[in-house]
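>>> only the shape, not the letters, is given here:
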């Protein structure tokens, strides 16, 4: 349709990068693009931490579940929800904002701001021919990430973003049918309106894994999702989020 839509629809996660660092100009362009994203009430409640120190990257790779591409990439970004600077401004101005900072609404604002910024960063990186991979695995051990990156209260690491020159070209992974994702005027919850499309998608994903693994896997999407959701992963999160000063009200 146009180059921007083609770029967006060709997104894929890259987990193997060439051993070449991003230039300062590339990093600055990616961060500037992230900053151009929409932000609620212009509060800009996020921070991006670029990790270049090899030991820190290796430690983050271990914390994320020994994912090698966390350490081996062109540049590693950590996107954080951040209300710490707002707390500082309040202290300097002698304005009481603690209750607001601890609200669920401001927690959501900070998380959404960071996510929007990260997606802008991703599109910018891919427009330069770079590859990316989001790393939710850093949430396996946020206490450890906090220590590695010296993160204060009211800052919450959400995910990493590995960026670099791709050294692989994986197949595009099929997405859910639009009939499941896009609803007009009201939410479509009836089984007859949803299940046929999910069954169709299960067949598509079975074929995808069958071809990709030469017959070693034939997973249905719904089975994979149920397996994921049955597991009780990162159940410490609520306590950690509150410890950091978020979502207390």
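Noted; the coordinates are in hand. All figures in this text were calculated on a predicted structure; none of them were measured in a lab. Residues are numbered from 1 along each chain as shown.

>>> contacts, neighbours, all on C-alpha from now
Noted.

>>> can you name the helix or strand that residue 120 falls in?
Taking DSSP states H and E as the criterion, the element that holds residue 120 is helix 104-127.

>>> pasting the second one now:
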């Protein structure tokens, strides 16, 4: 698990005379939370890259976030810590074809985000077909919707009950600041 860890920094600051309960203590605010979350994601990616270079396989795990309080309890995470993602590393038992990647024209833009929505989505039909073929060849008995259909479905799933900010607040973070 990759964890936001401002707890250690809070201990260091406290050892230098900074009171974590004071208004001068900012390690718990949204900027630091976001910065630490990015650092955790970068560390995960670096470990994933290192594992791949050693011939190992990886799966990024977002599912542990379905029960953040349970994960916090299981890992005995102290105040000012928060789980970001997990990474499973091991020897792959199969070598599937490389999953199709979204066309660069849909991901990378120069200087500004394109105002023309049709231009952004220009490669979508080909990408849908490639993703569908990829999954069809892997598991022909289990049909998978096209990528765009999956996005449309996800866009309508009500996840309002899966709030995360209240769980961060329970760990001492004040994300309104």
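Ah, there it is. Note that the structure is predicted; figures quoted are calculated from it, not measured.

>>> care to give me the TM-score?
For this chain pair, the superposition-based TM-score is 0.89 by TM-score structural alignment, normalised by the length of the second structure; 172 aligned residues with a Cα RMSD of 1.8 Å.

>>> returning to that earlier point: the helix holding residue 120 of the first structure aligns to what range in the second structure?
Per TM-score structural alignment, the counterpart of helix 104-127 of the first structure in the second structure is residues 30-53.

>>> contacts for the matching stretch?
For stretch 30-53 of the second structure, contacts defined as Cα atoms under 8 Å, 6 or more residues apart in numbering pick out 2-6, 26-27, 57-58, 84-85, 87, 89, 173-177.

>>> buried ones from the residues you listed, can you make that a ChimeraX selection?
Those of the contacts of stretch 30-53 of the second structure that count as buried under 16 or more other Cα atoms under 10 Å are selected in ChimeraX with:
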select :2,3,4,5,6,26,27,57,58,84,85,87,173,174,175
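
>>> take the contacts of stretch 30-53 of the second structure and keep only those in strands.
Applying DSSP state E to the contacts of stretch 30-53 of the second structure, the entries found in strands are 2, 3, 4, 5, 57, 58, 84, 85, 87, 89.

>>> which position in the first structure pairs with the fourth one?
Aligned against the first structure by TM-score structural alignment, residue 5 of the second structure finds its counterpart in residue 82.

>>> doesn't residue 151 make contact with its match?
No. Using Cα atoms under 8 Å, residue 82 of the first structure makes no contact with residue 151, being 10.0 Å away.

>>> show me the contacts for the most centrally placed residue in the second structure.
The centroid of the second structure falls nearest to residue 85 when counting by Cα atoms, centre = their mean (5.9 Å). Neighbour list for residue 85 of the second structure: 1, 2, 3, 41, 44, 60, 61, 62, 64, 65 [criterion: Cα under 8 Å, 6+ apart].

>>> rerun that using 6 Å as the cut-off
Neighbouring residues of residue 85 of the second structure by Cα atoms under 6 Å, 6 or more residues apart in numbering: 1, 2, 61, 62.

>>> which one of the residues you listed is nearest residue 110 of the second structure?
The nearest member of the contacts of residue 85 of the second structure to residue 110 of the second structure, counting by Cα to Cα, is residue 62 at 30.4 Å.

>>> burial of the equivalent of that closest one over in the first structure, as a residue count?
Alignment note (TM-score structural alignment): residue 62 of the second structure maps to residue 136 of the first structure. For residue 136 of the first structure, the neighbour count with other Cα atoms under 10 Å is 13.

>>> which non-adjacent residue is nearest residue 136 of the first structure?
residue 159 (4.8 Å; Cα to Cα, 6 or more residues apart in numbering).

>>> the one you found corresponds to which position in the second structure?
In the second structure, residue 159 of the first structure lands on residue 85 (TM-score structural alignment).

>>> now do that match against residue 73 of the second structure, distance only.
Using Cα to Cα, to the nearest Å, residue 85 of the second structure is found at 16 Å from residue 73 of the second structure.

>>> any idea how far residue 231 of the first structure is from the closest residue to residue 215 of the first structure other than its chain neighbours?
In this structure, residue 215 of the first structure finds its nearest non-sequential neighbour in residue 209, 7.6 Å apart by Cα to Cα, 6+ apart. Plainly put, residue 209 of the first structure is 22 Å away from residue 231 of the first structure if you go by Cα to Cα.

>>> looking at those two, which one has more neighbours?
Legend: neighbour count by other Cα under 10 Å for residue 209 of the first structure and residue 231, higher for residue 209 (18 against 9).

>>> which residue lines up with the more buried one in the second structure?
So residue 209 of the first structure corresponds to residue 135, using TM-score structural alignment.

>>> surely its match is in a helix?
Yes. Judged by DSSP: H, G, I helix; E, B strand; the rest coil, residue 135 of the second structure forms part of a helix.
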